[in-house]
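K.L.:
Here is my input; please provide its structure:
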Amino acid sequence: MLTGMIDVACRISPATKRFLLKIWFQALAQLDKEAQMLFMNYGYIDLRPDAGAIALQDEDEKDRYCIQLYHAVAGAITLKNLDVLEIGCGRGGGASYMMRYLQPKSVVGIDRCVTAVQFCREQYSVEGLSFSLGNAQSLPFRENTFDAVVNIESSHCYESMEDFLREVFRVLRPHGSFLFTDFRNKNHVEMLRKQLQDAGFVALEETCITPNVVRALDLDNQRKMNLIQQKIPKKLQKIFQLFAGVQGSKTYEAFRTGAVEYRSFVLCKGTIS
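P.N.:
Below is the predicted model:
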């Protein structure tokens, strides 16, 4: 999610983070009447020399960099015919992408922000895609409900990472997949690994994608600046630039200098037989 303010995000309380996100969503609901802002992440670029561009429909091209983060994380395994849960779905662009492109049986997007869920329910009409209101640390689903859980750039706002991971483990079916990415202060990355391990997850893959995110921020910078200038009152533009991670912001610099790392994980529930 475009939570920005990374220089303080790793230090301020989760309650403050949630308050900032609430203000962010409410502002978008009022200012983005044309629904141009469907994604709430910093984006991703595949930096491999032989990497080809993923094929997108014309309507999705404007969100290419944000979509590529979903493609890299959720597309790390085959989701075809699986029941998928996205925790922290924001404005629903990622859930819609997964349902339309990755061929799961179903995608449920859940978010604790009422305005975000209302927006998603009004914005999307895709068979197999639904949205629910709920707390990441107390999921409104029975155990063993989903084959895969996706969580992208959201967990740093949770009051308890341990409670969140316990809930993910509970709702996943045996040997289900947890497809997870988020940023942490560089000094807290080892703690994140331990939290994942202690929750019972087996890490099949871990990747530092900070350079990929920075490159996406560079290439998407002008689009974000244009949207902010067009939609946001002048007195609020600086804070929105911080939230969006535009070049020169403290958010951007935290990634560029490596003070904050962005990590991506492919995890499995329990031991693989």
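K.L.:
use CA for all of it now, contacts and neighbours both
P.N.:
Fine.
K.L.:
excluding its backbone neighbours, what's nearest residue 210?
P.N.:
What sits nearest to residue 210 in space, not counting adjacent residues and going by Cα to Cα, 6 or more residues apart in numbering, is residue 262, at 4.8 Å.
K.L.:
Quick one: residues contacting the one you found.
P.N.:
181, 182, 183, 184, 208, 209, 210, 213, 255 (Cα atoms under 8 Å, 6 or more residues apart in numbering).
K.L.:
So which of those residues belong to strands?
P.N.:
Mapping the contacts of residue 262 onto strands (DSSP state E) picks out 181, 182, 183, 184, 208.
K.L.:
can I get those residues in TSV with neighbour count and distance to residue 155?
P.N.:
Converted to TSV, the ones in strands among the contacts of residue 262 look like this (neighbours: other Cα atoms under 10 Å; distance: Cα to Cα, whole Å):
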residue	neighbour count	distance to residue 155
181	25	9
182	18	7
183	25	9
184	20	10
208	14	17
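K.L.:
and the two most separated of those residues?
P.N.:
Maximum pairwise distance among the ones in strands among the contacts of residue 262 (Cα to Cα): 11.1 Å, between 184 and 208.
K.L.:
Need the overlap of contacts for the two.
P.N.:
Contacts common to residue 184 and residue 208, judged by Cα under 8 Å, 6+ apart, are 261, 262, 263.
K.L.:
Kindly indicate which of those residues lies nearest residue 25.
P.N.:
Distances from residue 25 to the shared contacts of residue 184 and residue 208, taken by Cα to Cα, are shortest for residue 262, at 22.9 Å.
K.L.:
Give me the secondary structure label for the closest one.
P.N.:
At residue 262 the chain is in strand, as set by DSSP: H, G, I helix; E, B strand; the rest coil.
K.L.:
swap in residue 125?
P.N.:
coil.
K.L.:
residue ranges for the strands of the stretch 1-150 of the chain, please.
P.N.:
Taking DSSP state E, counting those that start in this stretch as the test, the strands found in the stretch 1-150 of the chain are 83-87, 106-111, 129-133, 146-152.
K.L.:
Second chain to compare with the first, below:
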Amino acid sequence: MNYGYVPTAEEAALSPVCGNIVNQQLSANMYHYLASKIVLTDKFVLEIGSGRGGGARYIAEHFKPLNYIGLDIAGSAVELANRLHPLPNVKFIQGSGEHISLYDGTVDVVVNVESSHGYGDVALFIREVYRVLKPGGYLLLVDFRNSVDNMELFKQQLLASGLHCICLENISAQVVEAIETEDPVKRKQIEAWIPRRFQKIFSEFAGVVGSKFYNTLKSGERPYYRFVLTKPVV
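P.N.:
This next block holds a predicted model:
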């Protein structure tokens, strides 16, 4: 789902995770502590970059939005997500975050988890988010950039969009802790499921301890941030 998140003691006390997640607890944490920033009950939520849909299911089951649409560019991921998560208020559709097939001002909340760094035109994505959000709607976003300068550029793009920033947090340390916590299990899974000749490449992709992703995240070269922004009410 994502690289995972270990909450601070204060966060855990204020908003404990809903139930026990058998698999990918720390990845579910990422969604939980992002969704906890605002009230989602009875809202129309759009997740851009919904992948296999596990995060969408968690939010839909525990935060009770009215409707939840998961948008992903990969048709295979959309097909799998609809098969794995047949919930009455959740639907997965294929599409691009740079060309969202929804009307202006129709979405209460946009969720974007570890996805925006891969977009070809991030500024266009942000404009599309602004377009589909209702006045007073929210963008909840967590993601990393491969350098401090690129994260500063991303912050500037968000703030220049017209969205107002409510929350801007560097959560790199919490993501590093999640990677370290999950490392033994993740390595066993890679050894069990991935052919030996591909294990080194996959370990880098998975961000295990010692990988380039992990090392640059821990050193601060690759910052990871959490954002909550809102579209002004005119």
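K.L.:
what TM-score do we get after superposing?
P.N.:
Overlay of the two chains. TM-score (TM-score structural alignment, normalised by the length of the second structure): 0.95; 232 aligned residues with a Cα RMSD of 1.5 Å.
K.L.:
so the lengthiest helix in the second structure corresponds to what in the first structure?
P.N.:
Counting by DSSP state H, the longest helix found in the second structure is helix 172-193. Aligning helix 172-193 of the second structure against the first structure (TM-score structural alignment) gives residues 210-231.
K.L.:
What's the end-to-end length of the matching stretch?
P.N.:
Stretch 210-231 of the first structure has an end-to-end distance of 28 Å (Cα to Cα, to the nearest Å).
K.L.:
most centrally placed residue in the second structure?
P.N.:
residue 113 (1.2 Å; Cα atoms, centre = their mean).
K.L.:
Aligned counterpart of that one in the first structure, please.
P.N.:
Aligned partner of residue 113 of the second structure by TM-score structural alignment: residue 152.
K.L.:
Residue 218 of the second structure now?
P.N.:
So residue 218 of the second structure corresponds to residue 256, using TM-score structural alignment.
K.L.:
Was I right to think the residue nearest to the centre of the second structure contacts residue 143?
P.N.:
Yes. Between residue 113 of the second structure and residue 143 there is a contact at 6.2 Å, judged by Cα atoms under 8 Å.
K.L.:
Now do the helices in the first structure.
P.N.:
Under DSSP H, the first structure gives helices at 6-9, 14-31, 64-74, 93-101, 114-123, 161-171, 189-198, 210-219, 221-231, 237-244, 250-257.
K.L.:
In JSON lines: the ones you listed, plus distance to residue 273 of the first structure and mean neighbour count.
P.N.:
Formatted as JSON lines, the helices of the first structure follow (distance: least, Cα to Cα, whole Å; neighbours: other Cα atoms under 10 Å):
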{"stretch": "helix 6-9", "distance to residue 273 of the first structure": "39", "mean neighbour count": "18"}
{"stretch": "helix 14-31", "distance to residue 273 of the first structure": "37", "mean neighbour count": "15"}
{"stretch": "helix 64-74", "distance to residue 273 of the first structure": "23", "mean neighbour count": "23"}
{"stretch": "helix 93-101", "distance to residue 273 of the first structure": "28", "mean neighbour count": "21"}
{"stretch": "helix 114-123", "distance to residue 273 of the first structure": "38", "mean neighbour count": "17"}
{"stretch": "helix 161-171", "distance to residue 273 of the first structure": "17", "mean neighbour count": "20"}
{"stretch": "helix 189-198", "distance to residue 273 of the first structure": "17", "mean neighbour count": "14"}
{"stretch": "helix 210-219", "distance to residue 273 of the first structure": "33", "mean neighbour count": "20"}
{"stretch": "helix 221-231", "distance to residue 273 of the first structure": "45", "mean neighbour count": "14"}
{"stretch": "helix 237-244", "distance to residue 273 of the first structure": "42", "mean neighbour count": "20"}
{"stretch": "helix 250-257", "distance to residue 273 of the first structure": "38", "mean neighbour count": "20"}
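K.L.:
export those helices to a markdown table and tack on distance to residue 270 of the first structure?
P.N.:
Output for these, formatted as a markdown table (distance: least, Cα to Cα, whole Å):
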| stretch | distance to residue 270 of the first structure |
| --- | --- |
| helix 6-9 | 31 |
| helix 14-31 | 28 |
| helix 64-74 | 19 |
| helix 93-101 | 25 |
| helix 114-123 | 31 |
| helix 161-171 | 9 |
| helix 189-198 | 10 |
| helix 210-219 | 28 |
| helix 221-231 | 40 |
| helix 237-244 | 36 |
| helix 250-257 | 32 |
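K.L.:
and of these, who's closest to residue 136 of the first structure?
P.N.:
helix 161-171 (5.7 Å).
K.L.:
Quick check: that closest one compared with the second structure, mean distance?
P.N.:
With mean Cα distance after the TM-score superposition for the first structure, helix 161-171 of the first structure departs from the second structure by a mean of 0.6 Å once superposed.
K.L.:
Per the alignment, name the residue of the second structure opposite residue 161 of the first structure.
P.N.:
Aligned by TM-score structural alignment, residue 161 of the first structure pairs with residue 122 of the second structure.
K.L.:
Test my guess that its match contacts residue 116.
P.N.:
Yes. Between residue 122 of the second structure and residue 116 a contact is recorded at 6.8 Å, counting by Cα under 8 Å.
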